[in-house]
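Asks: sequence first, then the predicted structure:
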Amino acid sequence: MIAGNINMLKSATLPPSLYHILSRPEMSLNHLQQLADGHYQPDGEKWFYHISHSNTSPAEERHTEFHRQFLDIQLVLQGQEIIHYSLLNVSEQSAFEKKTDLFILSHVTLTNHIYLSMGDFVTFYPGEPHQALCMVDRPDIVRKAVFKVPISLL
């Protein structure tokens, strides 16, 4: 897991492949905030991203997920959230595949959390469990860009 702010990208110590994605001019916070909700994939690239609005809710109501084939970069465009996570690799644990490369865990202990607000991002490598969209003080709306980067690019 790596965390940082899109406006201070160099201090995030990202691997070159991830830095290359987030440092593109069209990935600036201002540019991403102007885009409509939807699916985006730059021409010729294997990675893609989704922009969407979601509601935060109490952690007890949120699922815990992980991925096996893609790394997530979750970038907050508007609002704030808490993401609970663990640094343990759970990729071999039994899980329900809700949709392609989205595995839901039933029983996992998440020992850490991070508060994210506008411009903040966090990466989750394959196997790292995370519980996104947990509310800060009360349920609210968060707008995010979630990048999906194939592990082959790492």
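Replies: Received the coordinates, thanks. Residues are numbered from 1 along each chain as shown.
Asks: when you work out contacts or count neighbours from here on, use the C-alpha atoms and nothing else.
Replies: OK.
Asks: all helices of this structure, in order?
Replies: Per DSSP state H, the chain has helices spanning 16-22, 29-34. These are given in chain order.
Asks: list the contacts of Met118.
Replies: With contacts defined as Cα atoms under 8 Å, 6 or more residues apart in numbering, Met118 is in contact with 75-80.
Asks: how about stretch 22-35: buried residues?
Replies: 22, 29, 32-33 (16 or more other Cα atoms under 10 Å).
Asks: the structure to be compared is supplied as follows:
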Amino acid sequence: MLLANITQLDRIGYIQPVMLNAIHQTLALAASHEQGEFEIDGKDVFVILMQAETKLAQSLQPEIHQDYLDIQIVLAGEERYGYAIEAIAQPERYSWQGDLAFIPDLKREQFVTLQAGDLVVFYPGEAHRPMCAINDEIKPLRKAVIKIHRSRLLG
């Protein structure tokens, strides 16, 4: 997991070029489009722009991806994310729907709050619970979710 703010990307030397390029292209798309799915580099790199409302954390299931990295950027509003540092044991035992599986619960789940301009990166295999309301107050949210296939990542 990686936390950052879009105003400080030039100071973070360990963001891979494919990630940096996708973030910059997403911000340009977000300036002219409210919502929708847009290819940045075919099916390997794409972004989903969305407007939604946060939800009560207990109504959301943690999720995990096996092939795609998520870069989630809060464009307007604020959002809480649950996450687990520990790796999910035996991910193959979950019911996969494409690249997505829901995890019944996270051991040692922690939370972080992001505001407009903040972003969080979840690598394949890192469990997370997005869209959580802060202080159980349901509020509007505009965000971007960038998906990058693991084959595009270095190493």
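Replies: Alright, I've got the coordinates. Only a predicted model underlies this, so the values are computations on that prediction, with no experimental measurement involved.
Asks: so after superposing, what's the score?
Replies: The TM-score (TM-score structural alignment, normalised by the length of structure 1) is 0.87; 150 aligned residues with a Cα RMSD of 1.9 Å.
Asks: one step back: and the furthest pair within the buried residues of stretch 22-35 of structure 1?
Replies: Looking at the buried residues of stretch 22-35 of structure 1 by Cα to Cα, the two members farthest from one another are Leu22 and Gln33, with 14.0 Å of separation.
Asks: can you list the helices of structure 1 in TSV and add distance to Phe70 of structure 1?
Replies: As requested, the helices of structure 1 are arranged in TSV below (distance: least, Cα to Cα, whole Å):
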stretch	distance to Phe70 of structure 1
helix 16-22	12
helix 29-34	21
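Asks: for Leu153 of structure 1, which of these is the nearest?
Replies: Across the helices of structure 1 (criterion: Cα to Cα), the nearest stretch is helix 16-22, sitting at 6.7 Å.
Asks: between the contacts of Met118 of structure 1, which is nearest Ile104 of structure 1?
Replies: Lowest distance from Ile104 of structure 1 to the contacts of Met118 of structure 1 (Cα to Cα) belongs to Leu75, with 21.0 Å.
Asks: list the contacts of stretch 124-134 of structure 1.
Replies: Counting by Cα under 8 Å, 6+ apart, the neighbours of stretch 124-134 of structure 1 from elsewhere in the structure are 1-2, 54-59, 62-73, 81-92, 110, 142, 151.
Asks: where in structure 2 does that stretch fall?
Replies: The counterpart of stretch 124-134 of structure 1 in structure 2, counting by TM-score structural alignment, spans residues 122-132.
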